[in-house]
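K.L.:
Okay, here's the prediction I keep looking at, along with the sequence it came from:
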Amino acid sequence: MTTELHEQLRRAVRDFATQEVAPRVAAMERDQAVDRGLASLIANQGWIGVTIDPRWGGMGAGHEAKTIIVEELSRVSAAAGAVAQASQLGVAKIALFGSEEQQRIWLPTIADGSVLPTIAVTETGSGGHVLGMRSTARRSGGSYVLNGKKCFVGNSHVGGLHGVVVRTGPGSRGLTAFLVEADRPGVALEPHEPRLGLHGFSFGSIRFDNVKVPASAVVGEVGGGLAVAYSSSILYGRVNLAAVALGLHRAVVERVVSEAQNRVRYSRPLGDLPVVQHKIGKMQARLAAASALVYQAASMLDRGQPCDSALIASKHEGVALLLDSVRQGMEIHAADALYSGSAMARLMRDSWCVEPPAGTGDVQAHRLAEGLLHPGRYPDWSERFAGKLAARGAWAAPASTPAPAEPLVLAAADGAPR
């Protein structure tokens, strides 16, 4: 449950989004280019450090606070919310697996907005099949040499530190995560290509051509990259994207209510028509359900409670409910929504861009079913990292935080890595 401290944060982010982000939306839609200034504005607020421990200069405010930030930014601009949520994925690998030295070097610079982190896992030929990646890192003395290409990297064109997972050997134990500075020789960005939506946000491709990094750049253990990728996606990625979807959902409902109140049909407001009222009522019910799911999951993270399935469900249902409401919003706006520059068209485009990342709806449903059919087979990341995920100080819940569980095996009983 959110507290007055959370609501103070909500008001601050809402004011920022209204005053600083909203005036940029029209230009982002028109130009469809990366808005580097937007990323800097958000980072300079210190909000990328919302889950970072205060000893490294972060807020230590936890995942409910992070959800508020992403939701309120997304309510005004899903691109702005995407900037914040993608950076949080970059935080995850360092906060959960980084060495003391890596945390000392990087977390303060992320918390103060000097560096935006990314996570680069996906490849064109493998998509969500992480073990199908082909990018490699070869040991060379006290260094590693990286080669390959990553796609759909959130904040690709504004990130200063890439968390790259590549292959160092065969099988599920053959992936390793590295921290790679964006300005290292051999790191190259491919030109930005506008997507269907999220205009202003960059989620592009990065090439690594004989990029040499020291062995100290390894995050976690050599061969432990699968754990870095999966835990970051489940613990941060799912609920982050659910928060983007929630902000979009709220914007859709507000847009439709305004349309119903102000558009006149048959000498009366459109909202007087029973069919329109019914659709708006269903939209509000979906919004309430999505909000409950995402804040329940975030609250469980803050309290150190096992909640992997709740995190997955928040993304699965949050996006599905959003897309249902977007469809009805398009119906209510009718032909007016077909203009590419209309607010409803923008919300529709942005909403579809939230469905594929961190696993499509089908992938989420599959993971939820596996959790019921084969309990205990796969790692429960929220239980393993409970102590590192919980909120700190004034943001912390009064309930005690359970001790972290023993390290969990990644391989499934049938030998298929998860």
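P.N.:
Right, received. Where do you want to start? Computed from a prediction, not measured in an experiment: that's the story for all the values here.

K.L.:
CA atoms for contacts and neighbours, from now on please.
P.N.:
Will do.

K.L.:
give the contact list for S77.
P.N.:
Residues near S77 by CA atoms under 8 Å, 6 or more residues apart in numbering: V21, A22, V25.

K.L.:
What about these, which are in helices?
P.N.:
A22, V25 (DSSP state H).

K.L.:
which one of the contacts of S77 has the most neighbours?
P.N.:
For these, the largest number of neighbours (other CA atoms under 10 Å) sits with V21, at 20 neighbours.

K.L.:
another structure for you, compare them:
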Amino acid sequence: MGKPYLLEEHAIFRKAFRQFLAQHAAPYFEQWEQDKQVPRSFWLEAGKHGFLCPWAAEKYGGAEADFAYSVIINEELSTIGAGIGGVGLHNDIVMPYVQDFGSEEQKQRWLPKAVSGEIISAIAMTEPGAGSDLAGVKTTAVKDGDQYIINGEKTFITNGYSADLVLVVCITDPQAQPIHKGISLIAVEAGTPGFTKGHKLRKVGQHANDTSELIFDNVVVPKENLIGQEGMGFYYLMQKLQQERLILAIGTGAEMKRMLDITVDYVKQRTAFGKPISKFQNTQFKLAEMATNITIGETFVDRLIQDHMAGKDIVTEVSMAKWWMTDLAQNVAVECMQLHGGYGYMEEYEIARRYRDIAVGSIYAGTNEIMKQIIAKNMGL
């Protein structure tokens, strides 16, 4: 099925990126899973080939590419493994804040190195006591002359251990009513005194995706590190969460297709009672159901991609896609593992990793329960 937002140049780009991943990611992915980190050498190689922040302006080293290139990058990364999703976060979630809300000085300072892979970025929202409720953050940034003094702790931060640049969600006006009007975004660079990174967190899945705690103990940064305007952080986050959740739905779709593909291959080879298990009606029905559901979900997401590229407000629909696709993916993972039988429970088989990796989709970028609250609110309920 053709996708109207994909042209010939996009097909050429996909082929090049797929070849790049086959050479520079696929052979090393299992080692990265063990190391709990994608090495900096991969980031630099990706930057050299133009696969980081391709949307950036030419003057910052980018190609001014449209969102369809981001779609391709996230699909192909997800086909290799969810554990390298930190690249998509850097490209399409973190650095767009700098692009859209940052000053010209900030863009010149950070974007070229984000494009080259010299800078790895992260965004620090979640805290030990604040997750989906962003208005509950406790990290503070107190203005002191020409600088801010930041104190607080963040957790579950993707790219946190590797990050050179972290956009920190913090309270700059604790007296603001409501409190979300006192939230700002402030950039903190690695090496700043008082900014320390905790150990890599031990997660159930997505092991190559380094995730850590970040601690801010009287961290002093210049006022020039404020992203956009003071007190506008919550509104910036609300604007960008549409793209973040769409990116997650896109990657989840690619992961489901990969799980289906490896399962179809497996059932054709595995025999029971004298014939391939692909010949059993139950197997065929299960695979047909999954293929249908995945296609329906992908069709919806494709429509949202077009609307997003057209600049439409699709917060409600993206919230639908995020929870629907991630819930569906968990069901697909269970069914695919079941069709692998005992071998599906073995680490040597890719489906075991996929089963672990997919679980967090319903939790991050706002839990699926939050997605349903957003939908209900926008229905006037």
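P.N.:
Cool, got the structure. All figures in this text were calculated on a predicted structure; none of them were measured in a lab.

K.L.:
TM-score for this pair?
P.N.:
Superposed pair, TM-score by TM-score structural alignment, normalised by the length of the second structure: 0.93. Supporting alignment: 372 aligned residues with a CA RMSD of 1.7 Å.

K.L.:
could I get the contacts of S77 of the first structure as CSV with distance to P357 of the first structure?
P.N.:
Listed next are those as CSV, based on distance: CA to CA, whole Å:
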residue, distance to P357 of the first structure
V21, 23
A22, 25
V25, 22
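
K.L.:
what about the strands in the first structure?
P.N.:
For the first structure, strands defined by DSSP state E occupy the ranges 117-120, 136-140, 143-154, 161-167, 175-181, 187-189, 203-214, 218-219, 264-265, 268-269.

K.L.:
Which stretch among these is buried most, on average?
P.N.:
strand 117-120 (a mean of 30; mean count of other CA atoms under 10 Å).

K.L.:
Relative to the second structure, which residues correspond to it?
P.N.:
The aligned range for strand 117-120 of the first structure in the second structure is 121-124, by TM-score structural alignment.

K.L.:
Name the surrounding residues that touch the matching stretch.
P.N.:
So stretch 121-124 of the second structure is contacted by 89-90, 94-95, 114, 154-155, 157-160, 163-169 (CA under 8 Å, 6+ apart).

K.L.:
Just give me the longest helix of the second structure.
P.N.:
Secondary structure of the second structure per DSSP H: the longest helix is helix 233-269.

K.L.:
just the first structure next, same as before
P.N.:
helix 274-302.

K.L.:
got the angle between that helix and helix 238-262?
P.N.:
Helix 274-302 of the first structure runs at 150 degrees relative to helix 238-262, counting by axes from the mean of the first three to the mean of the last three CA atoms, to 10 degrees.

K.L.:
what about helix 274-302 of the first structure, how far off from the second structure?
P.N.:
With mean CA distance after the TM-score superposition for the first structure, helix 274-302 of the first structure departs from the second structure by a mean of 1.5 Å once superposed.

K.L.:
The second structure: matching residues for that helix?
P.N.:
Against the second structure, helix 274-302 of the first structure falls on residues 281-309 (TM-score structural alignment).

K.L.:
Also stretch 150-157 of the first structure?
P.N.:
Counting by TM-score structural alignment, stretch 150-157 of the first structure corresponds to residues 154-161.

K.L.:
what sits up against the matching stretch?
P.N.:
The contact list for stretch 154-161 of the second structure (CA under 8 Å, 6+ apart) reads 86, 120-128, 139, 166, 197-201, 209-215.
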